[in-house]
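Q: whatever this is, show me its structure:
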Amino acid sequence: MPDEGYVALLHADGSELEQLCRLADSLRRQTVGDALTYVVNRNLDTAVVCGSAARERLGALVSEAHALGATEICMQGPLPADSDDDYLALIAAITETAPLHLHAFRPEELLDGAARRSMPLHEFLAQAKDSGLGSVPGTGARILDDDVRTRLKGGPDLPVSRWVEVIETAHRAGLTSTSTMVYGHVETPAHQVAHLRLLADIQDRTGGFTEFIAMPMVPVTAASSFLDPAVPEALWRRTRAVHAVARLLLHGRIDNIQAAWPRLGLAVAVALLRGGANDVGGLLLDGRLEPESGPEAGLSLTVADVERIAAELGRSLRRRTTGYGDA
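A: Next comes the predicted model:
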């Protein structure tokens, strides 16, 4: 389908939207089957857990996550400018503590890590992988259009060409990544389609994306109301269309479409899982030791939660690794 056709689909409403979502869900079933997938992970904020004086505390947080059944530590955020820590040392400190997959550092943070060591990006990434880094978040993408990115940030942002270069360099270094889009702000449906098309092109070149995650530009849902928050009708319609179109446009390239429940709540996530998405993402374990050490503290699911979702959908449930293997 030409891109103009996908733009038209993003405007679908009423019976046309229902038909679009049914089509996307049928394609989901053909592509990845009926298993609902999830990963057991813990999120950590780099600025909260870094620092040579915090090593013992970091080790305790990682060990607790492993004891609770996590297979992944996700960490994002730059090292503070005055930190005495180092990205590579931080990676090693985590991966040497427990046999967990480390999914960490956005493109801007990878560039910061290379700059701090005065080395080319590809060398930094090779050393990061050797230190235990398993994959990187494809976040910071927002909308991959320089004008939109500048307007969103209120000033210069990492250029699209540079973001693409970092992600492709990471893929060539043997590090997979997620792919993302933040929607529902100043962009148009044409921008959304162009963004998806660029992700598809990157995947054709590298094959390094494991999943696609679309997130609306809304605050992370309050922990007290995430089970069934109020979602404006316009955002609800747009969200269903975006996920369905992503399934269609990315077909044959990125098989896994995630429903980002922390942004929209479980009720909306379940609807998206009926309209093209197949993955519910991570449980985001808080643990008992410093639960506030993660950027989404208070937003955590249990295995019972995802079992209930799978039952509601009439699907089997599969716990996965970061790379979508069986955990």
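Q: okay, CA-based contacts and neighbour counts for the rest of this
A: OK.
Q: P219: which element?
A: Counting by DSSP states H and E, there is no helix or strand that carries P219.
Q: quick one, what contacts the closest residue to it other than its chain neighbours?
A: Once flanking residues are discounted, P219 sits nearest to R263: 7.0 Å by CA to CA, 6 or more residues apart in numbering. Taking CA atoms under 8 Å, 6 or more residues apart in numbering, we find R263 in contact with 215-216, 218-221.
Q: next, the second sequence, to be compared with the first:
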Amino acid sequence: MPPADLRGALRTAASDPDRLSDAQAQALLGADGPALDELCAIADAVRAQRAGGDVTYVVNRNLDVERVGAGTPGARARVRELAAEAQRLGATEVCAQGPLPPGAPADGYLDLVRDVAAGAPGIHLHAFRPAEVADAAQRRGGSPREFLEAARAAGLGSVPGTGARILDDDVRARLAGGPEMPVARWVELVTTAHEVGLTSTATMVHGHVEGPAHQVAHLRLLASIAERTGGFTEFIPMPFVPPPGAPLPAGCRPGPDAREVRAVVAVARLLLAGRVDHVQAAWPKLPEPLVLQVLAGGADDLGGLLLDGELDPAAGQERGLTMARADVERLAAALGRGVRRRTTRYGDADGPAGPAGPADPAAVPA
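A: Alright, predicted model coming up:
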């Protein structure tokens, strides 16, 4: 039988998740065995209420900004071609991450926006992490707000809320091994994006030097931002994956185990309900059995298919890490749930997923 504090936390979670205290949320993060199964069932009921029964996904293509030379005069036509190819393959979203390459012009980030919009009219561009927003503003000699307003006018649709790691300055410095963007600056940049009309994702990297109290505080901060701005489309809990061959910081774990992954997804669903109603299963970082478990324990979305394309398969960091629609359908069927292809903002992506044959996202090999 679970300890009294955990039993009480489970009762509160089942009756009214909004009444969970920080101490109760931390207790839930430590759940294991039957108590963990009960927690996940509670979270899954909230998922059904807040996000519906379908497993959702978006057809997208990732571009690594520096790899494709985005923003530089010699690469602009290539960026347009890559965006056009993604749209032909059925993508409704292009995601661009990473800083401009050395020597790029001051308005290189805006040129990237313009090139994607020109190559794939109507496609949603999801680009520029807080670090890139700060870099763009500095290059242009203006404020982040001025850059974000200009980028939105040029065709930017949303920004990745990555770089959050854990929103605690001490944890961030320990994990990075030195100075890191302060939490207040990250919050400022993300909320500014929301204020100019851009949405963003919200993320948390867990399983390293942080503890349950840090995880709960991170989720509470995201919830407070969401209450103020309404700008988060989804929450993405990402397990920490150590860089190959790199030494771990002192006191750092090598990533979360399956128990922690399930608990974090479930608690995030409970603490963010009504504020951020979509929770993503980070399938590129999880084994398939665990993907199924988190989809049955609070998560509703699989994120993007990460199309490679044929023009330049190495243009994205996740080359070869592609999911097919058939895989989404298989996972959903195992849970007795339907499938819905969505837009970046969780609308319905109407129309066919792409032409028949190899260009159909359903036919792209995983």
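Q: trace T71 of the first structure over to the second structure, please.
A: For T71 of the first structure, the aligned residue in the second structure is T92 (criterion: TM-score structural alignment).
Q: its match: how many residues sit nearby?
A: A total of 23 residues lie near T92 of the second structure under the criterion other CA atoms under 10 Å.
Q: measure G134 of the first structure to A241 of the first structure for me?
A: Using CA to CA, to the nearest Å, G134 of the first structure is found at 32 Å from A241 of the first structure.
Q: which residues in the first structure does stretch 293-301 of the second structure match up with?
A: Under TM-score structural alignment, the match for stretch 293-301 of the second structure in the first structure covers residues 271-279.
Q: now do the same end-to-end measure for that stretch.
A: First-to-last distance for stretch 271-279 of the first structure - CA to CA - comes to 12 Å.
Q: can you tell me what sits against it?
A: Contact with stretch 271-279 of the first structure is made by 21-28, 32, 34-38, 240, 243-244, 247, 256-259, 313, as judged by CA under 8 Å, 6+ apart.
Q: let's see that with 6 Å instead.
A: 21, 24-25, 28, 36-37, 244, 247, 257-258 (CA atoms under 6 Å, 6 or more residues apart in numbering).
Q: how about stretch 46-53 of the first structure?
A: Outside stretch 46-53 of the first structure, the residues touching it (CA under 6 Å, 6+ apart) are 58, 76-77, 79, 84-85.
Q: and these, which two are furthest apart?
A: Q76 and D84 (17.6 Å; CA to CA).
Q: and the helices in the second structure?
A: 4-15, 22-29, 33-51, 76-88, 108-119, 130-140, 144-154, 169-176, 183-195, 212-229, 258-272, 288-295, 325-334 (DSSP state H).
Q: among those helices, which is nearest V205 of the second structure?
A: Here helix 212-229 is closest among the helices of the second structure (CA to CA), at 9.3 Å.
Q: where does that closest one end up in the first structure?
A: Alignment of helix 212-229 of the second structure against the first structure: residues 189-206, by TM-score structural alignment.
Q: distance from that stretch to the second structure after superposition?
A: If you overlay the two and look at stretch 189-206 of the first structure, the average distance to its match in the second structure is 0.3 Å (mean CA distance after the TM-score superposition for the first structure).
Q: go through that stretch and flag the buried ones.
A: Residues 189, 191-197, 199-200, 202-203, 206 are the ones in stretch 189-206 of the first structure that count as buried (16 or more other CA atoms under 10 Å).
Q: ok, now stretch 325-337 of the second structure?
A: For stretch 325-337 of the second structure, the neighbour count (16+ other CA under 10 Å) marks 325, 328-329, 331-332 as buried.
Q: again, but for stretch 336-352 of the second structure
A: Per 16+ other CA under 10 Å, stretch 336-352 of the second structure contains these buried residues: 338-346, 349.
Q: could you dump the helices of the second structure to a markdown table with distance to L305 of the second structure?
A: Putting the helices of the second structure into a markdown table (distance: least, CA to CA, whole Å) gives the following:
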| stretch | distance to L305 of the second structure |
| --- | --- |
| helix 4-15 | 33 |
| helix 22-29 | 29 |
| helix 33-51 | 20 |
| helix 76-88 | 11 |
| helix 108-119 | 19 |
| helix 130-140 | 24 |
| helix 144-154 | 25 |
| helix 169-176 | 29 |
| helix 183-195 | 25 |
| helix 212-229 | 26 |
| helix 258-272 | 21 |
| helix 288-295 | 14 |
| helix 325-334 | 8 |
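Q: got the contact list for A14 of the second structure?
A: Neighbours of A14 of the second structure in contact, by CA under 6 Å, 6+ apart: I42.
Q: could you measure from it over to A151 of the second structure?
A: Applying CA to CA, the value for A14 of the second structure to A151 of the second structure is 43 Å.
Q: between the buried residues of stretch 336-352 of the second structure, which sits nearest G177 of the second structure?
A: Using CA to CA, T344 comes nearest to G177 of the second structure of those, at 33.8 Å.
Q: what residue in the first structure is paired with the closest one?
A: That one, T344 of the second structure, aligns with T322 by TM-score structural alignment.
Q: what's the answer for L156 of the second structure, then?
A: Mapped onto the first structure by TM-score structural alignment, L156 of the second structure lines up with L133.
Q: separation between that match and Y87 of the first structure?
A: On the measure of CA to CA, L133 of the first structure and Y87 of the first structure end up 10 Å apart.
Q: who has more neighbours, Q76 and D84 of the first structure?
A: Using other CA under 10 Å as the criterion, Q76 of the first structure and D84 rank with Q76 on top: 20 against 11.
Q: I am finished for the moment; much appreciated.
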